[in-house]
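Asks: All I have is the shape, not the residue letters:
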């Protein structure tokens, strides 16, 4: 569905001295915000293990620290090639520090990006169902997700795969307080029913 992001909201939480930069820098104008959110790869830092993070003061330097991050891929990116590039880069930066410590970079899992075939007839069915329930035209955008099985299904069965999300941009996906609004839950249930009815009429 449509994003609830607004540049005015961003300006409100920034310092006054930063607002001019936000307005002048083409990198974060609304058009570029959308491009970076929907089209480009992204890197997320998930946490650091080993460093003291509890209440109070503790100055002990840990013997080992582990950092976790992920990179969302886009079509035509090779996970194995990216893994080697990231490993080479991190090892190069670490070598420049001339540290007596050791660094190890490992990949837990990786998969190629999945790209939906929006020309498939089931997407026309989806659009009709969304119009019927929400009264709007659905925006077909590219958005990151951690659902590697979608590409596996499409590749293995040689059939088009479609996702029919019912969440909103304010759901706080993967966060501590992730939620699904009551309105989206109710309308989402209606949407699935409408989709099945529209599909039966093909």
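Replies: Cool, the structure landed. These numbers were taken from a predicted model, which means no experiment stands behind them. Residues are numbered from 1 along each chain as shown.
Asks: Only C-alpha atoms from now on, for both contacts and neighbour counts.
Replies: OK.
Asks: Nearest the geometric middle of the chain, what residue?
Replies: residue 144 (3.4 Å; CA atoms, centre = their mean).
Asks: list the contacts for that residue?
Replies: Contact analysis of residue 144 by CA atoms under 8 Å, 6 or more residues apart in numbering lists 38, 72.
Asks: How about the one 4 residues further on?
Replies: Under the criterion of CA under 8 Å, 6+ apart, the contact partners of residue 148 comprise 111, 112, 113, 114.
Asks: Mind doing that once more with 10 Å?
Replies: 110, 111, 112, 113, 114 (CA atoms under 10 Å, 6 or more residues apart in numbering).
Asks: sec struct for the residue nearest to the centre of the chain, please.
Replies: Following DSSP: H, G, I helix; E, B strand; the rest coil, residue 144 is assigned to coil.
Asks: quick one on the thing from earlier: just put the contacts of residue 148 in JSON lines and tack on distance to residue 42, neighbour count and secondary structure.
Replies: Converted to JSON lines, those look like this (distance: CA to CA, whole Å; neighbours: other CA atoms under 10 Å; DSSP: H, G, I helix; E, B strand; the rest coil):
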{"residue": "110", "distance to residue 42": "14", "neighbour count": "16", "secondary structure": "coil"}
{"residue": "111", "distance to residue 42": "15", "neighbour count": "17", "secondary structure": "coil"}
{"residue": "112", "distance to residue 42": "14", "neighbour count": "17", "secondary structure": "coil"}
{"residue": "113", "distance to residue 42": "12", "neighbour count": "20", "secondary structure": "coil"}
{"residue": "114", "distance to residue 42": "15", "neighbour count": "21", "secondary structure": "coil"}
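Asks: okay, pairing it with this:
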């Protein structure tokens, strides 16, 4: 069915002029997040792909083995219709996206010559905003990931035997973590919002056309109250402004039942998702300086250390350049609907890195739906999305050559 569709496409576009001076780079990743059917609630063994109700369940089906396969299917379709590709192609398949981003960034900088003749860049990651309507992201948040270490002794202590004679490091850690955001979720670190660009009237108008139901989202996740019920404010809070999230504590008893131990050391983990125009280095300094001052005010005899673990730059592109126009036309052709132009709250730092290294435009071209649950249990991709996504990629190659 896919090949017959493409054959009709080629006949329709017989006036196609090959522009082999164009070089398009496609980037995706083949590695995936860890998964365990025993502990994570999977309906099947996560590394045995299972089809059910028109969906393919398995780790990597949507992020990002499915999109990687879509590109290969698109090329195969051109070959089977004996049609030359309209552009030259280079592929980068990343095998360490989930485990060692720094190594990949170092390699890209070291092998920058590989990117020199590239005209356009396409990254096949991310997902749609919604379930039924395609969208194209033109911006993503960056991130800074932090640790706070508090130590009180050289070994764990029994709270019944030693409690009251030493100060609990968890109390110190909770004191610090509780002073990062207010009750409304706003970051209270001085200067955290200084470099956030104001929303322009043009950008604000774009939110009016985005097809999204906030109430349905609230019901789907089972949340009692969202920060905003207004669609534009809600989406801006997810994409347009930074946020701070606390991710957990190492060193404590996380299992069921009681364990009356005072830990020798605890590590608190939190991150800040950055938006375009915010620099990770500046935010990191603001955070560490703020925590250092709080620690002095705490006057605890315990040992404290706060530090940056990892970071990635935010990314934004113009929707008015040729790369995005081609992606928009290809998406409309593949799905017969005009896509929503969105930002994405997630972080894919390689987009900003590629744009920085090449000074070329980067476009994000997702295949997956908004409910694919990438990196969580029961990750899936709709069979129809994989088929139409292959059509999308074949059409994009044609459109980018025009």
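Replies: The structure has been received and is ready for your questions. Model, not experiment: these values are computed from the prediction.
Asks: The residue nearest to the centre of structure 1 -> structure 2?
Replies: Matched across to structure 2, residue 144 of structure 1 falls on residue 345, judged by TM-score structural alignment.
Asks: next one: residue 194 of structure 1
Replies: For residue 194 of structure 1, the aligned residue in structure 2 is residue 395 (criterion: TM-score structural alignment).
Asks: any idea how far residue 40 of structure 1 is from the alignment partner in structure 1 of residue 306 of structure 2?
Replies: In structure 1, the residue paired with residue 306 of structure 2 according to TM-score structural alignment is residue 105. Per CA to CA, to the nearest Å, residue 105 of structure 1 is found 24 Å from residue 40 of structure 1.
Asks: One more: residue 167 of structure 1?
Replies: From residue 167 of structure 1 across to residue 40 of structure 1, the span is 22 Å (CA to CA).
Asks: again, but for residue 16 of structure 1
Replies: Residue 16 of structure 1 sits 29 Å away from residue 40 of structure 1, going by CA to CA.
Asks: Those two: who's more crowded?
Replies: The neighbour comparison of residue 16 of structure 1 against residue 40 (other CA atoms under 10 Å) goes to residue 40, with 15 against 10.
Asks: before we move on, what SS does that one have?
Replies: Using three-state DSSP, the structure places residue 40 of structure 1 in coil.
Asks: counterpart of it in structure 2?
Replies: Counting by TM-score structural alignment, the partner of residue 40 of structure 1 is residue 241.
Asks: Spatially, what comes nearest to that match if we skip its sequence neighbours?
Replies: Nearest residue to residue 241 of structure 2, sequence neighbours excluded (CA to CA, 6 or more residues apart in numbering): residue 275, at 6.1 Å.
Asks: Please say which position in structure 1 the one you found maps to.
Replies: Match for residue 275 of structure 2 (TM-score structural alignment): residue 74.
Asks: dump the residue contacts of that match.
Replies: The contact partners of residue 74 of structure 1, by CA under 10 Å, 6+ apart, come to 38, 39, 40, 41, 42, 112, 113, 114, 115, 142, 143, 144.
Asks: do that again at 8 Å, thanks
Replies: 39, 40, 41, 112, 113, 114.
Asks: Now do the contacts for the last one.
Replies: Contacts for residue 114 of structure 1 were tallied using CA under 8 Å, 6+ apart; they are 74, 75, 148, 150, 151.
Asks: which position in structure 2 aligns with it?
Replies: Matched by TM-score structural alignment, residue 114 of structure 1 corresponds to residue 315 in structure 2.
Asks: Its match and residue 365 of structure 2, how far apart?
Replies: On the measure of CA to CA, residue 315 of structure 2 and residue 365 of structure 2 end up 15 Å apart.
Asks: do residue 128 of structure 2 as well
Replies: For residue 128 of structure 2 relative to residue 365 of structure 2 (CA to CA), the value is 9 Å.
Asks: list the residues that contact both of the two?
Replies: Shared contacts of residue 128 of structure 2 and residue 365, defined by CA under 8 Å, 6+ apart, comprise residue 136.
Asks: so residue 51 of structure 2 touches residue 57, yeah?
Replies: Yes: contact status for residue 51 of structure 2 versus residue 57: in contact at 6.2 Å, counting by CA atoms under 8 Å.
Asks: neighbour-wise, which of the two wins?
Replies: Taking other CA under 10 Å, residue 51 of structure 2 and residue 57 do not tie; residue 57 has more neighbours (26 against 14).
Asks: which one is the more buried one nearest to, not counting chain neighbours?
Replies: Nearest residue to residue 57 of structure 2 in three dimensions, chain neighbours excluded: residue 380, at 4.2 Å (CA to CA, 6+ apart).
Asks: again with residue 29 of structure 2
Replies: For residue 29 of structure 2, ignoring the flanking residues on the chain, the nearest one in space by CA to CA, 6+ apart is residue 94 at 4.3 Å.
Asks: picking up where we left off before, of the contacts of residue 114 of structure 1, which belong to helices?
Replies: 150, 151 (DSSP state H).
Asks: Could you tell me whether the match of residue 194 of structure 1 really is in a helix?
Replies: Yes: applying three-state DSSP, one finds residue 395 of structure 2 inside a helix.
Asks: what about the nearest residue to it once chain neighbours are set aside, neighbour count?
Replies: Residue nearest to residue 395 of structure 2 in three dimensions, not counting chain neighbours: residue 330, with 5.1 Å by CA to CA, 6+ apart. Neighbour count for residue 330 of structure 2, taken as other CA under 10 Å: 24.
Asks: Helices of structure 1, start to end?
Replies: Per DSSP H, structure 1 carries helices over the ranges 7-13, 16-24, 30-38, 79-97, 121-134, 149-157, 182-200.
Asks: Look up how far residue 259 of structure 2 lies from residue 402 of structure 2.
Replies: Distance, residue 402 of structure 2 to residue 259 of structure 2, using CA to CA: 66 Å.
Asks: Residue 7 of structure 2 too?
Replies: In this structure, residue 7 of structure 2 and residue 259 of structure 2 are 67 Å apart, going by CA to CA.
Asks: Quick check on the two: which one has the bigger neighbour count.
Replies: For residue 7 of structure 2 versus residue 259, neighbours defined as other CA under 10 Å are more numerous around residue 7 (18 against 12).
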